[in-house]
Structures are given as structure tokens and as C-alpha cells.
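> This is the structure alone, sequence omitted:
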């Protein structure tokens, strides 16, 4: 009997230990070997500085980035004297001469940039820092981690009975990267510090026991590289000896070493590079060196957690959580690992905090992490989906401040974009096309085939209005109202009558990167363009009403709004991508741009527009699931909006499969370091999936908040705290056996709260609920009604299956907290 009791106690103890071990791993990426390549290294960043940490035992390698090291110099890329060609293209499109229109677009804006123009500058690596250890080739008990709860990377291993440790982080307080090296035995640290950079104009040297790297960014096309950068590494020793050679630092016999790494450039603004990189580096270093390491680390963690800890997600754990992160990715498709989904969700939030801080540049195509001078797609800002996707989680996952760098860039573009609007289109206001860079270019990029899409500004401005709907910040709206107005003015001027004279459409344009005939994509009145202009106009009208501005202009915009084409359901019961019914059921293109109206916009709703919702679903089915990483990230959000949690989870599973070693193709997947693959690496898929998981648990558009709208069978139990909804609401949700069990709503603005929940839920609360009737009186939940769709006679609609739900209203007070439990 005693043995049985002892055995039970042993099993219970093991269970407790396992539970603690599993929980401890919940917010860590963990590996049992150093990174062998960049896609295994771990990202750290503070918005300005980024590093990929390889964690080698005999050599630590940090690949380094600073957000403003871009090729080129100030200047726009707007071509001169092309308005007549645009007019001719419009005429050819009206005459159904589509191939001729495409040829003229291609010759007017050639694939390779003309000598007097450029198609954007690449974001560039600074270079690399190496720490070479003597005698560490034979090591054991190795662990490498990235703690995304603290934004700290760590390495630990043993050599000849001595344990060596490293802690590495990019300080959110003092804008330096800090590396702490320690060991379990005094005097055991022996290593040298050296660096390299691929830039042609460079110098690497030591001065006063500090390692210096200086250089100038690259020249591309007709743009001379004019970003001057400086990097300084300063080691602070406890015990031991520090000596210098020409280009490296040597440490011997140290007990502990902390290395402070600072990078700065001469960049001040897109049109101002008069900064002093030397003074900036010194300022950053001085601030950090005046603090003890422990105080610096504590301050860093506290500032980071002000953002990160706003949202928690617990989906339960299994045995899989004991394994290394790369193994969990490999086995996700064949195992139950809900905790990896939670980790992936939070990793997206970690990346956004780490690559987009107030006062920095926005997160680019790779966030801030790039190891090349000429990265894929230049690592620019691609605004026909990728840049916007980077910021989808900003509001919903309670990271509004991370949105600020994008707002700053929109403000810049609303200035530089006046040149492209005036010169290319003879229009008021501002616009841009599908790409921009550090210099805020707004002309066509990549020629008249890919680049003839004058809608980039239209999409970006949605983020301004969306931020207002989440925060209710009228001062913010007033500040950025000119950008909303400028975008509306542009489309007011460029809209053209379509050949039937029924509608106003954007011409010429395209449905991003897709074609309807072989090598022909240029057209007029694409569904996405119509949806974007609809949002631009309605946002301007609504903002003008809030601010009591421009009543006459609002009337003019409203008149044009009424002349936009309705959405159309084509012969295959699909949502048409083009004004004419030209969709092909075998089209597997990664861009499904015409579903913008489903997400991130809210023009298509299952409850208001079931026919459009069914058509959107059919388009999704035709396109298929597997695609590039960002495309699958978008599909998670779409399936969530279609209220199909299982299909959304299937896309997450597709994305959480090992990315191929080959860096080409459109296979998507995830690298061992949890970064998204196009392939190669693009960060937008990470952000898209984080947004999609949030959409599966909470949606706040269409006049109400929908609680657990797309909960998959694979996640029957869990809780999430701190999600944000439009109207200033903060939401905590608990569920068990796929049923809502507890709902907490915090109201920061007050006003009516309308919630939609499953029909079989019986909510219990001190708060009085009433069945909803009519439209939501809350100003942040007003719905902009769309026209009834045109439906092809050939379309066979079967009806969209609607979930059984119930909708309640209750009044909230500012800063009130309202708790609901199920009976």
C-alpha cells in the first residue's frame, strides 16, 4: 500500500513538473543546436535596431540592421509627360483593345526603370558582428531560446565542465543591442570581437578599445547612396584583460563581459539626411553605459511588457510543448499542439512590437531583419497587400501605438503623392502606386504591367479611419483628415465613365498582379478598385461629419459614390474580379484582391449580404488553399469572416508546415525560427496569421461584436484576454467544450455595446441585456450599406448557411467593466 501511495505521489510530482515545464516554454522559442543559417537564427529588435542571433558555441554571429540604412538618396520617381499615354490607354480600354492597352502601358512604363527614374531603393543590411570563442568546439547541454515575453534571446552550453551563458536583447529604452557573456567559473571568458559589412564604402577599425564600423549605403540606378552609418561595439569587462588589434578586440580571462552595440545614420526624414551619425551613436552609448546591466535589462523588459502583456492567449498544452520549436513545426500537421498556435499568435505580436515603435520607420517587407544589400523585392513597402497586412494585428491585438510609424509614412506620402497625382493624372489630392521606400516615392514601380495600380494610397488610408474606429481619438482624426481628404479628391478627379456610361471607374488600373488574358492585366473598374474607392469616399464623408468639415465637398463625393459599380456575382457563382465576367475557375493566383471587401474591409457580411458572402466563398474555393505565406495568412482572415473556423485552422496548419529550403516558388510555410516564407522570407504572413487568429475569436464590424465567430474544433478550450474591438472595447473571452463560458467587456469610451453570440448561450450578468433592434446607435459601429449585387443569369446560388445566433444590446459607461457568465 505504501509503495502504491509513493508511486502515485511520484506520478503526481512528475505531472506537476511536466506542467510547469510546459508552461515555462509557452512563450519561448527553444532549440537544442545553434542556427546553421539565417532562417534558423532568432530575431530581436527595438523598432530602430534589429539583429538575427545565430547562437553558435565557438562563434556567436549577430547579423545587424538599422532601420534607415537604405540605398539611394532623397527624391521621388514620378515620370514626366505620361498623362497623354494614360488618356490613350483609357480610350483603348473603352474600345475593348485590351492587348493594345497593355502594350502601351508597358512601353510608357518599361519593366526596367528608365535612366532618369528608379523603381525604388532596397533596404540594406549593416553587416555582421562576430564573437569568436577559444576552445568551444566540443560543447554539450546546449540550449538556445527566444523569450518573447521578455524580448530576450539566450544561449547556454557546457564546455569541459564550465557552463557558458549569453543574454542578448535590443533595448527599448536606450536604443542599443546588449550582449551579456558569463560563465560558471571565474576567468573563463576568452574571445575576440570582429565585424564585417558587405557595403563597398566602408571602414572597420578599433579606437580606444572600441570596435568601429563606418560606411555608406549603396547606389542603385541613378540614385547615389547617401546614408552614412556608424556602428560601435563597446565591451565592459568584469575581470580579465582587453586588448585591441587593427580591426578586432581581444578579451582574455574575464569573469563577465557586457557588450554594448550602437548603430546610427545621418537620416532625419525622407527629404533630410543632415543628421550626425557620430553624435547619435555616442548619445545612445552614453545613456546605456551609465546604467548597470541589471537595471538596463529590467527597464527594457518593463517597457516591452507594457505592450506585450496587454493580451494573453491560452489554448491548452500537450506533450508537444516539451519539444524544440523546429520539431513542433515539423510535427504540427500530425499532432495536437494548440500551444504552438498560441505561441505563433504571440510571436506575431512580438515581431510587430520589435519592428515598429513610435518614432521609427514602419515595418517593411521583412520587418527590420535583412541580411542582404539586394534582398528579395528590395524589402520595400509593397502596398498592394503586404504593408497593410503588417498592421492588421495593430488594433485588434491591442498594439495601437505600433501603428504610428505607418501613420507617419502616410502623412509623408500625402505630400510626395501630390506630385504623382498632378503630373501623371492631372488630379488634385495625392496618390501612390504599389510600392514605396524610405524616400517615399509614389510613381510607378516595376513598369506598366505590375505597377499600373494607382490605389496604394486608397488602401493605406483605411488604416487611419480604422484606428479612429478603435480608439475614438478625434484629435488623431483631425490631424490626419487632410490625408483622407486628399485621397478622396484624387479619386473624385480620376474616375472615368465606363463604356456603358452607367458607372464611374478607375482607369487604367489592374487587379493586383493578376491577368484576365495571357500577359494582360490592365483594365478599368476592377472589383477591388471599386471597393477601395467606396471606402475612401465613405471614410471621408464620415470623417467630415465627425469633424464638421467640408459639407459641400462631402456632397460632391457622395454623388460620385452613388455612381460606383455594384459588386457582381458571375457565371460561376463567384464574386467577379473584373467589371466583366472573365474569372476562370482554374485560376490559382496568390492575390485574391477582389475579396478585399470581405476582409480587411467589411463590405461583405454573412448577415447582410448572404449572396455576396456565398460568392466570395466560391471564389475562395476556386483559388485553393496552398499558396505563398502571406496569401495563406490573408485566407485565414477570409475564412474567419466566412465563419468557417475549421477551414481557417486548416490554413494555419498549412502555414505551420516546414518551409522548403528552395527560396523560390509559392509554397508558403514556416522556417524553423517561426518566420513566414513566401518563399523566401516575408514577414507579412506572420502578421496575417496573428490577425486571423484574432478574427477567429472576435470580430467587430457590421454593427456588432461577434464573440467566437469562427472557433475551430481543434481549439475546444481556451481563453484570451485583452483583445480590442471597435468603439474602444477591450474583451476577455473564456470557452470550454467549444462553448462560451465567460465574457468580460471593458469600455474605454462608453456607449451602446451590441454583442452577437451563439443561439444556445444563456448569459448571466448583473447588466441588463435587451434584444437588439434596428441599427446600432454606437457611432463607431455605423454600417455603410453597399448596393445590391448584379447576379449573372448563369449563376447557381445555393444559399449561405447561417449560424444560429442571438444579438443583445446594453449600455456602457466610460471605463466600465461588464462580466457575463453562462448559466
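Structure's in. What do you need? These figures come from a predicted structure and were not determined experimentally.
> make it CA atoms for all contacts and neighbour counts henceforth
Will do.
> Share the number of residues neighbouring the closest residue to residue 638 other than its chain neighbours, please.
Of all residues not flanking residue 638 in the chain, residue 599 sits nearest, at 6.0 Å (C-alpha to C-alpha, 6 or more residues apart in numbering). Residue 599 has 20 neighbours, counted by other C-alpha atoms under 10 Å.
> take a look at this one as well, against the first:
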């Protein structure tokens, strides 16, 4: 079973420790909650994704400027930095920050940037005593959290879920004996709660920016009596109690004002509709909606938690026991893969107003790490690495809308900071279109972020094959993003990015590897998209692609160079592996080539340590190098050193990109499709000698499954995404292939003509 479970409530060293390490997350992409499963007073920590300080009207900003109007470096600063880099070859980050980052105050703080805010807590005073047989769980397949225990001769159950169709969070408390449920419900949020008609309402505005928020929870008792008190609703002697919560703000993702209608009517309507439907209908609808996404992928690598004659291990104990080998390890790896898909579904649904941020959807602090924002130098991109390949294309639209929404303020920054057309965003952004710079020397300058985000826009087309989307949305965005670089690239032994900074590492220079690789990826994707559409990309972009320095050089100890000059230190173990972008998520470097071998040397020297997200990236990189054993080793390192008891990934602190990147890495070990062929089991680790998967997706819109035995491919199952030839690669095809249509094998590649939507079973031999 794909279930996280524990034999005690989430009680940590302090409230934040309990929230971060032990509580269990539920979410519907807009509303999030953390379930603690406590006995005296249950805490359900609530989030609403658009509750942010900062932006227009922020007191911290000092004025009501629009988000695209952030101060920029003084006139001539960019030219001065370029000139000095051309003369000296490099510039210290602190000096570059002084010249280019003077919009801020030198401490990384940007006035008016803001931070993601917790909505508050739903508190249930239960007073359970004499408890036995306690179990707290999260069923990933149903997206329902639960608590069960025995007290006073009755078996009590609680269930919690966040419904996307109903746009509410639902909590139900019940017992197997009538009249046993008594509780008091409180809503502790940013304003006093008012109780009327069994409904608690909080309403207010954020002091910083005047953002209006409202939350309501309806208390529905089955039997017993209900009493409205001062900021609380009490129920005594009921058979069951259902709580229906919803919340909203007047945020709207539209530049430059970022304000929409008052949330009162929409919140009230959601609570009333859901309350009228009843618990059973809400639960059934929620489970069916969630499973439609979650059940698309099945993975079997021989894992199970229960050994004959032995009890099932709670998840925290299974995590502590990881590394002993056997089915328990495989079960935990399978659970972690499924958990990443669960977390993406929970934090990014098709109608979500914002994409998954550094903490997905969940936050318990008014001053969260890194403001709970979107870091665009890998983190938000990594959040969406598993989306397309694990059958969750419907979770990508919040990111696509967010990127599109950055274009208008990004044009202001491109014009004022660079004197260029197109649009740009740097390393950090917020819900209010921030596209300028922080003043943190090692992590403020990254105009390549827009080009990297554009890769996700194009990948959505490659996986879905939606020509209308490519024509109307993806290609215009790619072209505009490329337009910025056509204006901004400098001539220095080829076209280069200057100034250039390998994220969070090293000096400022011209033509750092990651900068060049990202821009090459953007221009190549734009040209390829134009070819698909049958349009002319234009002479400027074709010439730029031909003249661009690709950022691929092999250095003195056989490594892929991080900078244009050979400055790499063989003892450097920095967590960023930025110069391997062209290997993953790019597609320029292939294994078993000189550059692939150099990438391997780089990874060996950087080592397997690092933060949760860094280990996840390395797992994907080793998979691209077709080294399943090394990729699996990184998976083990992730579980042993970067995973908390509730299976959240930690930097530290908690960052969700480690979870989502790990799920992507496991998928990358099983299926790749970036090189023009569907590569089945490209990096299968020896630790998984038997297994199968179904439902993974390949570029071209194909849905793929496979079975293997003793490490050898036995069968491929494929539903074609288009009419025409399908090419599959695996060493097993050296002995031929069989399917219901003519199949030819050439070397390790099998090919056959397919029809869109038709299912094919391809066997070896």
C-alpha cells in the first residue's frame, strides 16, 4: 500500500519541528493543510497559496509602485561590468553586486518583495484520554489523511482531505458508537473569528499591503447538540462531525495591480455548496478526481513492507531501517516515488492560481526560508521535472500561466536594466511580477532564468503534441524570450553572455558554461518549434545559434569546465552542478561521448553529498549518463541523509524540490525520450532485478510500460501519441522484436509504424 503511517501524533521538539518533520500534508493546489493527529487539541495548519505580503501597496516598498518598476542599477553599470570583465577576465561577486544589485540594501532584502504567509490553524479541542491502538496515516492513492484510536471503549476515526472539485478542506470526526463525539472548533487566523449558524468566519487585511483575506469553516453535526460561542463552535454528544473549510484573498495574477474581487462571495459559495452535498459525496468526488491523476502510473520494483509473520513498520521506522537491503528498501523507494507525484498533485492543479513554490503549498511561518518564493535558478524548474514524464501534464498549467504572467513586468526590466527587447527575470520572483535583482552577491544575477523557464513551456508541447498550444502560446513566448538574448549577447570569441555567473558559485565572468548552455537550448528549441510550425524563425536567430559559444569545454583534469577559462578546482564539492545543464535538463550532451565522459568526471569530483535538491539533480544526471547503479546510490543518499520522518526532503530546511526531483530521477532511470527515441530502462539499477512500470510518458505523447526480469527487458507496452514511426531502444532488441504490426530491429533499436491512440505490445526476440 502506498501509505505513510505513524503510531504517534506529530509532536516535535517545538511547533515548527512538528510541522516540518512529522505532520502530513494535504492540498488541492490552492488550499493546503498539515495534519498533526493530536489527541487533546488537534491542529490542522492551513495555507492559502495567494496569501502574500509585498507587491503593490506594500508599506515595506515605501510607495505603491507596480512590480515591474523595481529600482535598477545606475545607468552605465552594466556596461562598466562588461568592460571590466573583458579587461580582467573576472569580477568578484561582491563587486558585481555593488554595481548591479544596488536596488537593495546589501542583505538580500528587497523592499516590497514580501513573503508567503500561513493562513492560520483549525483547532479541534477533543480531550481524548486513555488512548490505545493509535494510527496516523496518509493514503497517497486516495489523498485522504486519517487518525484512528480507541478511547473509552469506542473506536474514533478522523479523515482529512483537500478537494479540488469542491475547493474546500474537509475534516470528519466519527466514532463506532453513537453519541461519542464531542469537540470544540476554533479558527485561529489573522483576525478574530466570528461564530454564527455553526460557521466560523475570519476576515481581515494584511497590514503590509492591504490584501484582503477571508476564511470560513462550517461545523456540521450528526446528532447531539451544537452551540455557537465566542469565536468557537461546540458540539456535544454527536455521532459524527464534519468540518468544511475554504478561504480566499483578493489577489489576482494580473500585472500591474494584482488585485481582483473581494473573496467573500466565492468563499461563502464554496462552503455552502460543499456543506449541502454532505461528507460521503464530497469524499467520493475527491477520491475519484485525485485517482484519475494518481492512478495513471504504477511502479513495481519488488518492494513490500510486510514480511510474512512480521508486522508492518511505521514510515519513520522504515526510513531509519533503510539501507539493509531487501523488499523493505524497495518499498520505501516506491513510496518516495509515489509521494513526489502526490505532492505535485496536491500543490499544483490545473486551476491553481500559482505554481508550487519552494515549499509547495505549505508554510507555518510569517518569515519562511527564502520567503517561500520561486527560485528560478533550478528550484521551481525542478518542481516540475516529474510532471510530464509521470503523467501529470494537467499539473503544469499553473507554471505556464505564471511564466506568461512574468512577461509584462519582465519587459520593463529588460528595457530599463539591459536596454533590450524581450523579457527577463532573475533568480527570485514572487506573485507580484518581481523580475529585478536581489543584492546577495552569490545569488542575485541570473537573467538566463527566463530562458530556462521557456524550456518547460516547450517541453509541454513535446509531451502533449498540442499544435494549437505550440502555435498560439509556446512559440510566441520562445520567440520573445530569444529576442532578449539576440539584443543582449556580446561578441567575445563567439557570442557570449556577459556578465555571466554560474549560480551561487565562483566569479562573474563572460560565457560561464551554464549561461551558454541555457541560451543554446532556448535558441535551438525556438528554431525546432518554428520547423514544426513551418514558419521562418528569422535570420538573426539562425545566425546567433550558429555563432553562439555552446559552453562545452573539457578542462585540465578531464572535467567539463564550469567557466570559459579552466578555473575548476578538483576538490570543489559545491552543491550546484550548473555546468551540467546541457546533460540534464538540457539535451546537448549525450552519454558515451567526450562531453559525456567529462560530465562523469565532474560528478565524480563533486561527490554524492549536498542538499536534498542537489542529490536529486545528481540522480537525474547519472541516469542521463546511463549509470543506474550510481543514480540508485544517490537515491539511497537522499533517503539516508536528506529525508525527514514525514518523507519531506530537506535542504535543510524543508524544500519540496528534493522530493519532486527525486521522483523525476526515478522516472529518468526507467524511461528517457529526449534524444529522439524512446529509451526503455536506460539506467536500470542492479538493485531492481525484477519489476515493471506502466503509465510513464515519453515525448511524442506516448504512454509507456515495461516489464523486466533478471535485469533484462521482457516486454514494452505502448499507446502511441501520434501516427507514424515509433522507435524504441534497449539492448534486448539486439535479438529482435515482435509486435502485432511489422517490427524491425536495427542494433539496439526497434521501430514500427503506429497509429495515434492504438495500444501495442512489443516483446523481445
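All right, it came through fine. It should be emphasised that the depicted structure is a prediction, and the values quoted were computed from it without experimental measurement.
> sorry, back to before: what's the helix or strand for the residue nearest to residue 638 of structure 1?
Assignment of secondary structure by DSSP states H and E places residue 599 of structure 1 within no helix or strand.
> so it touches residue 635, yeah?
No: at 9.3 Å, residue 599 of structure 1 does not count as touching residue 635 under the criterion of C-alpha atoms under 8 Å.
> residues touching residue 179 of structure 2, list them.
223-224, 236-239 (C-alpha atoms under 8 Å, 6 or more residues apart in numbering).
> now swap in residue 548 of structure 1 and tell me
Contact analysis of residue 548 of structure 1 by C-alpha under 8 Å, 6+ apart lists nothing.
> mind listing the strands in the stretch 501-650 of structure 2 by residue range?
Remark: strands assigned in the stretch 501-650 of structure 2 by DSSP state E, counting those that start in this stretch are 508-509.
> ugh, typo on my part, it should be the stretch 651-765 of structure 2
671-672, 678-680, 691-698, 702-709, 712-719, 724-729, 737-738, 743-746, 749-754, 759-764.
> Could you tell me where the last one falls in structure 1?
Mapped onto structure 1 with TM-score structural alignment as the criterion, strand 759-764 of structure 2 occupies residues 817-822.
> where's the matching stretch relative to the chain centroid, distance-wise?
Centroid displacement of stretch 817-822 of structure 1 relative to its chain, using C-alpha atoms, centre = their mean, to the nearest Å, is 32 Å.
> can you check stretch 639-653 of structure 1 too?
19 Å.
> Might one say that residue 457 of structure 1 is in contact with residue 431?
Yes: look at residue 457 of structure 1 against residue 431 with C-alpha under 8 Å: they come within range, at 5.2 Å.
> ok, those two, which is more surrounded?
In this view residue 457 of structure 1 and residue 431 are compared by other C-alpha under 10 Å, and residue 431 has more residues nearby, 31 against 28.
> Pull the contacting residues for that one.
Counting by C-alpha under 8 Å, 6+ apart, residue 431 of structure 1 touches 413-414, 417-418, 420-421, 442, 454-458, 487, 490.
> repeat for residue 250 of structure 1
Counted by C-alpha under 8 Å, 6+ apart, residue 250 of structure 1 has contacts 190-193, 242-244.
> Show me which of those is closest to residue 171 of structure 1.
residue 193 (20.4 Å; C-alpha to C-alpha).
> give me the element the counterpart of that closest one in structure 2 is part of.
Aligned against structure 2 by TM-score structural alignment, residue 193 of structure 1 finds its counterpart in residue 185. Using DSSP H and E, the element containing residue 185 of structure 2 is strand 181-189.
> coming back round to it: PyMOL command to pick out the buried ones of the contacts of residue 250 of structure 1?
The PyMOL selection below is limited to those of the contacts of residue 250 of structure 1 classed as buried (16 or more other C-alpha atoms under 10 Å):
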select buried, resi 190+191+192+193+242+244
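> Adding distance to residue 73 of structure 1, write the contacts of residue 250 of structure 1 out as TSV.
Formatted as TSV, these follow (distance: C-alpha to C-alpha, whole Å):
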residue	distance to residue 73 of structure 1
190	42
191	39
192	36
193	32
242	39
243	38
244	35
